[in-house]
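In: 3D model of this:
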Amino acid sequence: MNVTYKIEHLTLQGKNEYAMRIFYRDILGLLEQQVAEHEFSYAFTASDQPFLNILFGGVAPAAQRGGLYHFAVLLPDTASLAALVERLIRIQYPLGAGDHDVSEAFYLNDPDGNGIELYHDRPKESWYWDNGLVTMGTNDVDVRALLAQKKDVWTGFPAGTTIGHVHFVGGDLAAGDHFFLELLGMDMTAAIADSAHFYSHNQYHHHHAYNTWLGSAVEMRQGDETGLVDWQVAVDENYFAMLRDQAISQVVDETTLRITDPFNNTLIVKK
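Out: Sure, this is the predicted structure:
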């Protein structure tokens, strides 16, 4: 079904306050505001509401945890992505990359180890669908061709930048399918063997993904460990009502629901 589904906000538990603030404010160029002692928010532009809060004072986990695999920042055009990638290359920030047919993406980690994807979508008319599944490969990005489309040096995120998707890692694909397909009512849009599934509304290539690449025994983030704490989406009234009527939902007020996801995080649903 066609629904309004917009990923609006994430909250992270952070550890390395000095390095994390430099990364998000000075390297990426996000707009920083102090919310409270050891808590900061970040927005793409001065006219945007913050999309990220970081609560510092967390501790590093003793082992890799399930939960956030990466959050993905969707830039509105190729030129903007090219300008940001050129900046990161110039300062020699470690990057990975993948041409996924529907998009070109670059991958990096923040100083606390949270994964981030920076990407732009190719025109939807060029996406290839077959029996409800979209073709998403992983090939080398033609970085030279991408950088050739840069128009200006990087001065910060342009208007129209959004959180494009959030990718999770856990230990059981069935748990991901149950949450995203049955409870959230999404469609499966792609699969990688028996290790990753992709989900979306409205025939987007994916709003979420769930992989088991850390193994079936992976434990979720606990207590004050670093990582994702909550994520927030804005939805339409009918979709809100569907989620409200499910036993998993805690009604906060007429416009807000709280749902515990399979990763010990909280999904906040707003209409």
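In: Please make it C-alpha for all contacts and neighbour counts, starting now.
Out: Fine.
In: number of nearby residues for the closest residue to Ala72 other than its chain neighbours?
Out: In this structure, Ala72 finds its nearest non-sequential neighbour in Glu117, 4.3 Å apart by Cα to Cα, 6 or more residues apart in numbering. By the other Cα atoms under 10 Å criterion, the neighbourhood of Glu117 contains 24 residues.
In: ditto for Asp245
Out: Asp245: 11 surrounding residues under other Cα under 10 Å.
In: Tell me where the longest helix sits in this structure.
Out: Once the chain is assigned using DSSP state H, the helix that runs over the most residues is helix 78-90.
In: Also compute the angle for the helix or strand encompassing the residue nearest to Ala72 relative to helix 78-90, please.
Out: Here Glu117, judged by DSSP states H and E, is contained in strand 115-121. Interaxial angle of strand 115-121 relative to helix 78-90 (axes from the mean of the first three to the mean of the last three Cα atoms, to 10 degrees): 140 degrees.
In: immediately after strand 115-121, which helix or strand?
Out: strand 129-130.
In: next up, for comparison:
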Amino acid sequence: MASSDAPIDVGHVALVVRDLDKVATFYQQVLGLEPLTSDGEIRRLGARGTTLLELRQDKAARVRAPREAGLFHTAFLLPSHQELANWLGHIARIRAPIQGASDHLVSEAIYLVDPEGNGIEVYADTPQDTWQHSAAGIIMSTEHLDLNALLSDADADWQGMPRGSVIGHVHLQVGAIPEAEAFYTGVLGMKLKTRYPGGSFYASGDYHHHLATNIWNSRGAKPLAGGETGLAEVVLRATKSEHDALAARAGQTGEILTLVDPWNIPLTITTKDETHVG
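Out: Model prediction:
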């Protein structure tokens, strides 16, 4: 199962930024997102016509502190190991700094940060038939990723974010794990797939995770007050049956559902075309 084949997946992420031009240029030059629409202080970027990222400019926004609740990273999922290798060749050529790289067993991931401190992961999944499970859930780890070996697999110049790229998952900073698990498995209805010390991973269907929450930097964080930079909303797409079940749990009606988790992190749920659900 691909991330986007699940009954609920991530459509796109919206960020509040202070310098729209600078941040948009970064995502275009470094990640290869293409500009799709621009409406005053809102700009949408994506891959082959599909919106993956929405940037909302607010020059007066308060800069969110690193220990507050909010975004840990937005994870851009590339269609293959080969595309990840080609992208690595691109960022090596332009000398874009990275923060780290990991083999998570279920994926190969490279981490970086945008000009306003928003975390980014660019990754490719390993073959699903190699994923391992235990009684506690899917087995994930954080192992060394050999970037030289990955780079040696590059076979073409990067031509921008390829067709089939999606937001594979979104990782959030929260104040406490029990409350996070109660919301994301209860109200949102996702499965708890695995736990790390201080972190929990949730998914729809058989994917390894669509959302994650951790307290590594934010233990005890209070609910967001609003007006800060960073995550504006995560837009999820759900099949009609999942959408209706979620609406019933949340006590809402309508095609677009709006939720906030215990830290005032906004989630918007829309419906998806079920013909593309595996």
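In: The residue nearest to Ala72 of the first structure and Gly96 of the first structure: what is the separation?
Out: As defined by Cα to Cα, to the nearest Å, Glu117 of the first structure lies at a distance of 9 Å from Gly96 of the first structure.
In: list the residues that contact both of those two?
Out: Taking Cα atoms under 8 Å, 6 or more residues apart in numbering as the contact criterion, the common neighbours of Glu117 of the first structure and Gly96 are 106-108.
In: Need the counterpart of Gly29 of the first structure in the second structure.
Out: With TM-score structural alignment defining the correspondence, Gly29 of the first structure maps onto Gly32 in the second structure.
In: That match: neighbour count?
Out: Taking other Cα under 10 Å as the criterion, the count of residues near Gly32 of the second structure is 20.
In: what do you get for the one 5 residues further on?
Out: Counted with other Cα under 10 Å, residues neighbouring Thr37 of the second structure total 14.
In: Secondary structure element holding it?
Out: strand 34-39.
In: For that strand, buried residues please.
Out: 34-36 (16 or more other Cα atoms under 10 Å).
In: mean shift of that strand relative to the first structure?
Out: Overlaying the first structure shows strand 34-39 of the second structure at a mean distance of 2.5 Å from the equivalent residues (mean Cα distance after the TM-score superposition for the first structure).
In: which helices and strands does that strand pack with?
Out: In this structure, strand 34-39 of the second structure makes packing contacts with strand 42-47, judged by 3 or more Cα pairs under 8 Å, 6 or more residues apart in numbering; DSSP states H and E.
In: Once aligned, what mean separation remains between the strand it packs on and the first structure?
Out: Strand 42-47 of the second structure: mean distance to aligned residues in the first structure after superposition is 0.9 Å, counting by mean Cα distance after the TM-score superposition for the first structure.
In: how far out from the middle of the chain is the helix or strand following that strand?
Out: Next in sequence after strand 42-47 of the second structure, counting helices and strands by DSSP H and E, comes strand 50-57. Computed by Cα atoms, centre = their mean, to the nearest Å, the separation of strand 50-57 of the second structure from the middle of its chain amounts to 13 Å.
In: what's strand 50-57 of the second structure in contact with?
Out: Where contact means Cα under 8 Å, 6+ apart, the residues beyond strand 50-57 of the second structure that reach it are 11-20, 24, 36, 41-46, 166-167.
In: ok, now with 6 Å
Out: With Cα atoms under 6 Å, 6 or more residues apart in numbering as the test, strand 50-57 of the second structure has contacts from 12-18, 20, 41-46.
In: likewise stretch 159-174 of the second structure?
Out: Counting by Cα under 6 Å, 6+ apart, residues outside stretch 159-174 of the second structure touching it are 3, 10, 32-33, 47-48, 69-79, 210-215.
In: how about the strands in the stretch 101-250 of the second structure?
Out: If you assign secondary structure with DSSP state E, counting those that start in this stretch, the strands in the stretch 101-250 of the second structure sit at 107-113, 119-125, 133-134, 137-138, 143-144, 166-173, 191-196, 199-203, 211-214, 230-238.
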